[in-house]
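# predicted coordinates and the sequence they were generated for:
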Amino acid sequence: MINQKIVFLGAGAMAEAIVRGLVDKAVIAPTQLYMKNHSDHVRLQTLHERYGVQIASDADIVSADIVVLAMKPKDVATVLQTHTLSPHTAVLSVLAGVSMATIEKYAGERPIARLMPNTSATIGLSASGATFNRAVSPSLQQDFIQLFEAIGTVEIVTEQQMHAVTALSGSGPAYFYYFLECYEKAGVALGLDAETARRLMLSTMAGAAEMLKRTGEDPAVLRENITSPQGTTFEALEVLRKYDVARIIEESTQANADRSKTFEKLYD
């Protein structure tokens, strides 16, 4: 169990997802978790009653071992300029598009970690990317990783690669929801009712993902294993190739990453 005092600045859905994971997995005692937001005290009281976390005062922020930036990205400068952080306090940011340089600009040089989770964090199944600055010691990095793994899996990347993480896993759930919508409509067009089509494709997606995890096979190999020459799967894949779906996916994720870089400049 981590013995650190952690203060969340921001109490929205992502902050709650992280807190839920930490408490449910007994990574840290609820008495060591503090939360503060700008004005919604009812929300803070609800989280206190739900998870046993503490409502933070300004003094708690000063004495924190780790401060988690979980406010709206546009508010980062105001919040960091309003609250004084102790020189020993490390910062964990879950803010999309806010660079370490921007955090250092307002919080000074200190250990900083950035985490890019996705919305599946709310059920403990996020696929997250994380990066650290040079001030993060090996022992602190391990503490951070324990925190990250409370909401799912984590991949350590460079800060520049965080744009790619945003484009893939950060926004990834939306892509799969969109694919499911499309396949559900296709199933209805083929004569199924919407609920049946959704159940079939949802189980298919989950099963395919689990197959990849259990076998460790390359996805191309598994695809080829179920694609008989001139068979039904072959015909469907030929249509996807005809419309160059691979290029569409590449261009859409590039657009996502480019937008992420734009946000980074906006908040600097």
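Structure received.
# from here on, just use CA atoms for contacts and neighbour counts.
OK.
# now the helices: where do they sit in the stretch 101-250 of the chain?
Taking DSSP state H, counting those that start in this stretch to define them, one finds helices in the stretch 101-250 of the chain at 138-149, 162-165, 172-189, 194-215, 219-225, 232-242, 245-267.
# find the centremost residue of this protein, please.
In the chain, the centroid-proximal residue (Cα atoms, centre = their mean) is residue 117; its distance is 0.9 Å.
# residues contacting it?
For residue 117, the contact set (Cα atoms under 8 Å, 6 or more residues apart in numbering) comprises 94, 126-129, 169-170.
# closest one of the residues you listed to residue 230?
The shortest gap between residue 230 and any of those belongs to residue 169, at 33.7 Å (Cα to Cα).
# so which of the helices of the stretch 101-250 of the chain is the most packed in?
helix 162-165 (a mean of 24; mean count of other Cα atoms under 10 Å).
# distance from that helix to the middle of the chain?
Computed by Cα atoms, centre = their mean, to the nearest Å, the chain-centroid distance of helix 162-165 equals 11 Å.
# show me what it is packed against.
In this structure, helix 162-165 makes packing contacts with strand 126-132, helix 245-267, judged by 3 or more Cα pairs under 8 Å, 6 or more residues apart in numbering; DSSP states H and E.
# as TSV, those with distance to residue 218 would be great.
Compiled in TSV, these are given as follows (distance: least, Cα to Cα, whole Å):
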stretch	distance to residue 218
strand 126-132	19
helix 245-267	17
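# alongside the first one, take a look at this:
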Amino acid sequence: MNSTHQASLGSICFYGAGSMAEAIVRGLIHKSVAAPKQISMLNRSNQERLTYLTQQYGVLTGNSEQDKNKYLTEASIIVLAMKPKDAKEALTELGPKLQEGQLIVSLIAGISISTLQQLLGTNAPIARSMPNTSSSIGLGATGLSFSEETTDDHVQQVLSMFQSVGIVSVIPEEQMDILTGVSGSGPAYIYYMIEAMIEAGIEGGLTPDQARNLTVQTVLGAASMMLETGEDPAKLRKDITSPNGSTQAALEVLADKDFTNTVKAAVHRCKERSFEMGQAVKEAL
């Protein structure tokens, strides 16, 4: 990514320094979309965590009131990366500090743009996002929705941020909870299946390294096959399922356990939980 993208982003303050914030910071730096000196990260009290982030990425960090005031007021973009339960206190405090022209990017699951503006006490321009942790290696999938206060420049800044770490889907805000269920939390479902396949391989006599490498390559190959061929996953599955063969036997076990409906139920429960978390914050106002 060239320097014009870096200049257009200005300074970015991550208000919250957890795993998702780190994933995006790692991706931004790795793809040269933002230099470490452009990025600051804040948390409430975990100095050990901030020290690690500074040493690992070279970003600015702080947790004192002085640091918080400096980084938040000077940032062009403020990324809300705190947990939903901490949002009310943090955003109520942040509102009076906002400067004209500052853009808010929210990573907080479940909390709507209108609720964010209510907590901030102002109709600030807001981009609501739902990335996933694969952003840290440039293979993320992020959903974005924008408030009516955002300008074309704001939209381009946010697209630049998240396109640098993966693909982006701009969606109506009412679809954000289902997107959370599909791609926001989706990597965890895949890892869960990978864990089970590795365990089965070890139980069958493979070494842990063999089971891991074979499973990871299998998942990578399957995903790449879909991307490169454009084929429907059902067709690709049928192509390798011979009648009365070993693959069919395995799939019958999954079907007997209601695999499809179980996965769908997990996605929809994630959607529901995302909505519930947002409602809890809204009702506490």
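Sure, I can see it. Everything quoted here is computed from the prediction, not taken from an experiment.
# what do we get in the first structure for residue 171 of the second structure?
In the first structure, residue 171 of the second structure lines up with residue 157, judged by TM-score structural alignment.
# should've said residue 217 of the second structure
Match for residue 217 of the second structure (TM-score structural alignment): residue 203.
# please apply the same query to residue 238 of the second structure.
Match for residue 238 of the second structure (TM-score structural alignment): residue 224.
# how close does that match get to residue 44 of the first structure?
For residue 224 of the first structure, the distance to residue 44 of the first structure equals 52 Å [Cα to Cα, to the nearest Å].
# before we move on, the earlier item: now the residue nearest to the centre of the first structure, nearest residue through space, not along the chain?
Closest residue in space to residue 117 of the first structure, ignoring its immediate chain neighbours: residue 128 at 4.2 Å, by Cα to Cα, 6 or more residues apart in numbering.
# what's the burial count for that neighbour?
If you count neighbours by other Cα atoms under 10 Å, residue 128 of the first structure ends up with 26.
# quick check: it vs residue 171 of the first structure, distance?
11 Å.
# intersection of neighbour lists for the two?
residue 118.
# tell me which residue of the first structure lines up with residue 134 of the second structure.
Matched by TM-score structural alignment, residue 134 of the second structure corresponds to residue 120 in the first structure.
# its match against residue 153, yeah?
No. Using Cα atoms under 8 Å, residue 120 of the first structure is not in contact with residue 153; the gap is 10.6 Å.
# what touches both of those two?
Common neighbours of residue 120 of the first structure and residue 153 (criterion: Cα under 8 Å, 6+ apart): 126-127.
# how many neighbours does the closest residue to residue 48 of the first structure other than its chain neighbours have?
In this structure, residue 48 of the first structure finds its nearest non-sequential neighbour in residue 54, 6.0 Å apart by Cα to Cα, 6+ apart. Applying other Cα under 10 Å, we find 20 other residues in the vicinity of residue 54 of the first structure.
# map residue 54 of the first structure across to the second structure for me.
That one, residue 54 of the first structure, aligns with residue 60 by TM-score structural alignment.
# and if you look at residue 239 of the first structure?
Using TM-score structural alignment, the partner of residue 239 of the first structure in the second structure is residue 253.
# residue 93 of the first structure too?
So, by TM-score structural alignment, residue 93 of the first structure is matched to residue 106.
# OK, contacts around that match?
Residue 106 of the second structure makes contact with 79-81, 126-129, according to Cα under 8 Å, 6+ apart.
# which one of these has the most neighbours?
For these, counting by other Cα under 10 Å, the largest number of neighbours falls to residue 129: 28 neighbours.
# and that one, how close does it get to residue 25 of the second structure?
Going from residue 129 of the second structure to residue 25 of the second structure by Cα to Cα gives 15 Å.
# same check on residue 195 of the second structure?
Distance from residue 195 of the second structure to residue 25 of the second structure, by Cα to Cα: 27 Å.
# against residue 136 of the first structure, how distant is the closest residue in space to residue 94 of the first structure that isn't next to it in sequence?
Spatial nearest neighbour of residue 94 of the first structure, excluding adjacent residues (Cα to Cα, 6+ apart): residue 115 at 5.0 Å. Distance from residue 115 of the first structure to residue 136 of the first structure, counting by Cα to Cα: 14 Å.
# from what I can see residue 81 of the first structure touches residue 104, true?
No. In this structure, residue 81 of the first structure is not within contact of residue 104 by Cα under 8 Å, at 11.4 Å.
# settle it for me: which of the two has more neighbours?
Neighbour comparison, residue 81 of the first structure and residue 104: the larger count goes to residue 104, with 15 against 12 (by other Cα under 10 Å).
# quick check: the aligned residue for that one in the second structure?
Residue 104 of the first structure maps onto residue 117 in the second structure, by TM-score structural alignment.
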